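*Asks:* Fold the following.
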Amino acid sequence: MAKKGLKRQTTESFADLQNDVLGQYVASGAIDAKDINAVQDISVDKFVEFKDHPFYVIDNEEMAELVASIKDNGVLVPVIARPRDGKFELIAGHRRCHAAKKAGIEKIPAIVKDYSDDEATLAMVDSNIQRENILPSEKAWAYRMKKETLSHQGRKATDPDEVGTDTRDKISDTDSGATVDRYIRLTYLNKDLLKLVDEKKLSLLSGVSISYMTKNQQKIVKKTMDDESLSPSAPQAEQMLKLAKSIKDDTKFELEILKLFRKKHVNRSYKMTSKEVSRYFPDDFDDEKIKSTIEELLTKWSKEKGYYKK
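*Replies:* I've put the predicted structure just below:
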C-alpha cells in the first residue's frame, strides 16, 4: 500500500484513499470491481497470516503511526482474505490487521474471496509488492513464490496472449526479467547474509554471487566478513565464487578468500583544485562543510555499490 495511506494527516479525503488503494487491488487482479461492494466486518481474532508470508510486519515508527491513525479513523481500507479452516487467511492487509489489534479494534472491514492456493499466492504477492518501502529479502521471496506458482500453473497453455513468453518476464511490471532473477537468487543466501543485504551492508550483486556457494562456504564468507570488518565488492564476490567452484576444501577456501580480503590495492592519489570542487557547492559552504558533504555522499555511493570498507 502506498505510504501516503498510512499517515494520519493527508490532503486526500477518506473516500479518495479507499478508491486509490482498492483501485490498485483491482488493477493487480487481486479482486474484481464487483468485490468492492461485498465488504463485511469480521472480528480481528478470526484472521490468520498467509502461509510463508514474505512481507514483514514490524512494530516500528510507521506501525505506530498506523495504529494512531486507526484509533482516530478506524480501518479505512478493507483487508482481503479467503476462508480457511473456520478462519480467514489474510491475502492483503497484514499490517492493518496487526495495527487494529494493537489499537483495540474488535472488527475490521474485509473482502472475502474463495481463492485457490495459486490464486491466493498471486493475489498476495501482487497486492503487497506495490508497497513503497520493500526490503530486498521481501521482494526476493515474493518473486520466488510468484515464479514457482506461475511455473507449475500452466498459464502458457491456457492464455494465448502469453504463449512463448518467459515466466520471469510476467513476474514484475517494474523490474526486468534479469533483475527478477537476481532478486530470486538472494533467497539462496543464508539468513545472516540476506539480513546484510537488507541492511545495505552487502550489495545485491555481491549477494547474488555468494548465493551460488554452498552453505558451508557462505558461513565462511560471513565469518571472514565479520573478522575483517569488510564487505566484498561485486568484483570481489565474483572472484570468491570462482574460488568456491574450484576449491572443494573448506579450510583452503577460507585461506584464499582471506587473502582476497587482505589483498593490497594499488596506491592511488587524486587531486582536485578548489575551483573544481567549489562549482558543486553553494558559496556559503566553508571547507569543513564541503569535506563532510563529500564524505557523506561518497560513503552512501560506495555502500550502494558494495565498495565501502570500514
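*Asks:* contacts and neighbour counts: CA atoms only from here.
*Replies:* OK.
*Asks:* Helices along this protein, start to end?
*Replies:* Taking DSSP state H to define them, one finds helices in the chain at 14-28, 61-73, 94-103, 117-128, 136-153, 155-158, 177-185, 191-198, 204-211, 215-228, 234-246, 250-262, 274-278, 287-305.
*Asks:* Could you list the buried residues of the longest one?
*Replies:* Residues 290, 303, 305 are the ones in helix 287-305 that count as buried (16 or more other CA atoms under 10 Å).
*Asks:* re the thing from before, need the winner for burial among the helices of the chain.
*Replies:* helix 204-211 (a mean of 24; mean count of other CA atoms under 10 Å).
*Asks:* Residues contacting that one, please?
*Replies:* Applying CA atoms under 8 Å, 6 or more residues apart in numbering, the contact partners of helix 204-211 are 182-183, 185-189, 193-194, 197, 218, 232-238, 240-241, 306.
*Asks:* just the angle between that helix and helix 136-153, please?
*Replies:* Here helix 204-211 runs at an angle of 60 degrees relative to helix 136-153 (axes from the mean of the first three to the mean of the last three CA atoms, to 10 degrees).
*Asks:* For helix 204-211, what is the distance to the chain centroid?
*Replies:* Here helix 204-211 shows a centroid-to-chain-centroid distance of 15 Å under the convention CA atoms, centre = their mean, to the nearest Å.
*Asks:* can you check stretch 117-135 too?
*Replies:* 11 Å.
*Asks:* most centrally placed residue in this protein?
*Replies:* Nearest to the geometric centre of the chain sits residue 135, at 2.7 Å (CA atoms, centre = their mean).
*Asks:* how much space between that residue and residue 129?
*Replies:* Shown here: residue 135 relative to residue 129, a distance of 10 Å by CA to CA, to the nearest Å.
*Asks:* need the contact list for the closest residue to the residue nearest to the centre of the chain other than its chain neighbours.
*Replies:* Take residue 135 and drop its neighbours on the chain: the residue closest to it by CA to CA, 6 or more residues apart in numbering is residue 198, 5.8 Å away. Applying CA under 8 Å, 6+ apart to residue 198 gives the contacts 135-137.
*Asks:* Leaving out chain neighbours, which residue sits closest to residue 41?
*Replies:* Nearest to residue 41 is residue 109, by CA to CA, 6+ apart, at 4.4 Å.
*Asks:* Could you also give me the structure for this second sequence? I'd like to compare it with the first:
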Amino acid sequence: MSYLKGIANRINGVEKQSFTQELDINSLVPSQNNFYGIREIEELAESIKESGLMHNLVVRKLDNGKYEIISGERRYRALKSLGYDKVPCQIKEISDLDAEIMLIQANVEQRELLPTEKMEGIRRLRAIYEQKKASGEQLPKGKIRDLIGADMKLSGVQVGRYQKVDKDLIEPFKEKLDKEEITLTQAHTLSSLTKDEQEIIHEEIKDLNAKEHKEEIETLVEGIKQPVKSELDKQIIDEMYPTVSREVKDEDIIYKFKRALKEFEHPRLIISNDYIKGMFYIKQCSMSKDNMLSISIEAYKESYLGIQVKCFDKVDEISIEIDFGKSVNPKILYKISDGVYIWFKRKIGLFNQNN
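*Replies:* Okay, the predicted model is just below:
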C-alpha cells in the first residue's frame, strides 16, 4: 500500500476488518435501504472537480459480485456525472442490519437532514434494534431509544419528540416542518391535537408566508399549549382566523371538555351545594356552543339535565359528601360550575383506574 493511500486510510478511519480498493464505478450499486433524498449533486460535482474526492466511499460486496454503497451515494452520482471510471472505496464485511445502521449513521454525520428524514431514520433504527433483540443478539445496555439517540446524535428526549411528531402530525404540517415554515417545537405542539383540529389550523395558515407571518403563526400555535391571555394576541387570532373552530383554542371551555372526554372514561356528575347532593352516572353528554352541557343520566331513560358550564378547572383532591354523610375522594375532578363537578375514571390499559 502506498504512503499516500495509508494517509487516506487513516483519515477515513479504515478498520482492520476492512480494506481500501479502487473499484470500477459500474460495479457499484446504491443501497435499496437508502431512503434519504439525493440533493445538490451538481454542487458536489463542482467541489470534487476543484478539490478532489475528500472521503472514500464505503461499500460491501454482494453475492452477485456487485458492491452495495453504504456511505457515499451522492459522491457516487457526482463522480459518475464527471465521467470517473474508478472509485476508491473502503470495503467492509458487514451484515445487512449493521450495514443499514452504518448507512443511517453516515448520513447523520455527513449531511443536514430534513426532519422527516430524521423521523424515518429513527423508525428504521427502532425496527432494526427490535429485530436484533428478537434474534437473541446482545445489545448494549440501556433503552433502545438511547441507542437510537446515539446513532442519530440526539438525546433520548429529542428522539421521543420526533417519534410523537412522526406518529401524530398530519402530512401537510410535516411538509411545512421540512420547509422550515414551522419549528419542531410547534410541530410537537400541533401533534397533540386531533387530526381534525390540525386540519382546521392548517386550512387557515396554509397560504401564509411563514417569514412574513411568523408572529401570527407563533401566537396561534403557542395558544394551543397555554391559554392566550394577552388581549392583543386574542385580537390577532380573532382577526386572522375568524373561521377557526373554537376547539383549537386551549382556553376555550368546549375544547378542554372535549379533550377530557377523549382522555378519560366513565364520567360522573357530582352536585354538591345547599340544595342538591348526589352523584349521577353519565350515559351521554354534549355541549352546545353557548357552553350549555346536556346530560343523559344512566338508569333514567328520559332524564336529562341542562347545566351552564362556567369553567372547566382541575380541582385538587377533595372529599365531597354526596349520600347521607358518605364521602368520596375523586382525584380526577373538574369543576364546571358552582358546586357542580365532573369526575372521571382513567383509561383502561393506559392508567390505573383505582381513582
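*Asks:* Now the TM-score, please.
*Replies:* The TM-score (TM-score structural alignment, normalised by the length of structure 1) is 0.58; 222 aligned residues with a CA RMSD of 3.6 Å.
*Asks:* Tell me which residue of structure 2 matches up with the residue nearest to residue 135 of structure 1.
*Replies:* Mapped onto structure 2 by TM-score structural alignment, residue 198 of structure 1 lines up with residue 178.
*Asks:* One more: residue 221 of structure 1?
*Replies:* Matched by TM-score structural alignment, residue 221 of structure 1 corresponds to residue 201 in structure 2.
*Asks:* And that match, how close does it get to residue 244 of structure 2?
*Replies:* From residue 201 of structure 2 across to residue 244 of structure 2, the span is 7 Å (CA to CA).
*Asks:* repeat for residue 143 of structure 2
*Replies:* Distance from residue 143 of structure 2 to residue 244 of structure 2, counting by CA to CA: 41 Å.
*Asks:* got it, and residue 283 of structure 2?
*Replies:* In terms of CA to CA, residue 283 of structure 2 sits 30 Å off from residue 244 of structure 2.
*Asks:* What are the contacting residues of the longest strand belonging to structure 2?
*Replies:* Longest strand in structure 2 by number of residues (criterion: DSSP state E): strand 277-287. Residues outside strand 277-287 of structure 2 that contact it (CA under 8 Å, 6+ apart) are 254, 266-272, 293-298, 321-323.
*Asks:* among these, which ones are buried?
*Replies:* Neighbour counting with 16+ other CA under 10 Å marks 254, 267-272, 293-297, 321-322 as buried within the contacts of strand 277-287 of structure 2.
*Asks:* Pull the most distant pair out of those.
*Replies:* Farthest-apart pair in those is 254 and 321; separation 27.7 Å (CA to CA).
*Asks:* quick one: contacts for residue 129 of structure 1?
*Replies:* 139, 142.
*Asks:* Return the residue of structure 2 aligned against it.
*Replies:* In structure 2, the residue matched to residue 129 of structure 1 (TM-score structural alignment) is residue 108.
*Asks:* rewinding a little: of the buried residues of helix 287-305 of structure 1, closest to residue 172 of structure 1?
*Replies:* Taking CA to CA as the measure, residue 172 of structure 1 lies nearest residue 305 of these, at 23.4 Å.
*Asks:* follow-up on the earlier one: whichever helix or strand comes after the longest strand of structure 2 aligns to what range in structure 1?
*Replies:* Tracing the chain past strand 277-287 of structure 2, the next element assigned as helix or strand by DSSP states H and E is strand 292-297. Following TM-score structural alignment, strand 292-297 of structure 2 has no partner segment in structure 1.
*Asks:* hmm, who's touching strand 292-297 of structure 2?
*Replies:* For strand 292-297 of structure 2, contacts defined as CA under 8 Å, 6+ apart pick out 280-287, 302-309.
*Asks:* Which positions in the longest strand of structure 2 come out as buried?
*Replies:* Those would be 277, 279-283, 287, for strand 277-287 of structure 2 by 16+ other CA under 10 Å.
*Asks:* May I see those arranged in CSV, with distance to residue 333 of structure 2 as well?
*Replies:* As requested, these are exported to CSV (distance: CA to CA, whole Å):
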residue, distance to residue 333 of structure 2
277, 16
279, 13
280, 14
281, 14
282, 14
283, 18
287, 18
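*Asks:* quick one: which of the residues you listed is nearest residue 71 of structure 2?
*Replies:* When the buried residues of strand 277-287 of structure 2 are ranked by distance to residue 71 of structure 2 (CA to CA), residue 287 comes first, at 57.0 Å.
*Asks:* ok, now how distant is that closest one from residue 97 of structure 2?
*Replies:* Counting by CA to CA, the gap from residue 287 of structure 2 to residue 97 of structure 2 is 53 Å.
*Asks:* swap in residue 189 of structure 2?
*Replies:* On the measure of CA to CA, residue 189 of structure 2 and residue 97 of structure 2 end up 34 Å apart.
*Asks:* Same check on residue 89 of structure 2?
*Replies:* Taking CA to CA, one finds residue 89 of structure 2 at 20 Å from residue 97 of structure 2.
*Asks:* before we move on, what about residue 148 of structure 2?
*Replies:* Residue 148 of structure 2 sits 14 Å away from residue 97 of structure 2, going by CA to CA.
*Asks:* quick one: secondary structure of residue 270 of structure 2?
*Replies:* Following DSSP: H, G, I helix; E, B strand; the rest coil, residue 270 of structure 2 is assigned to strand.
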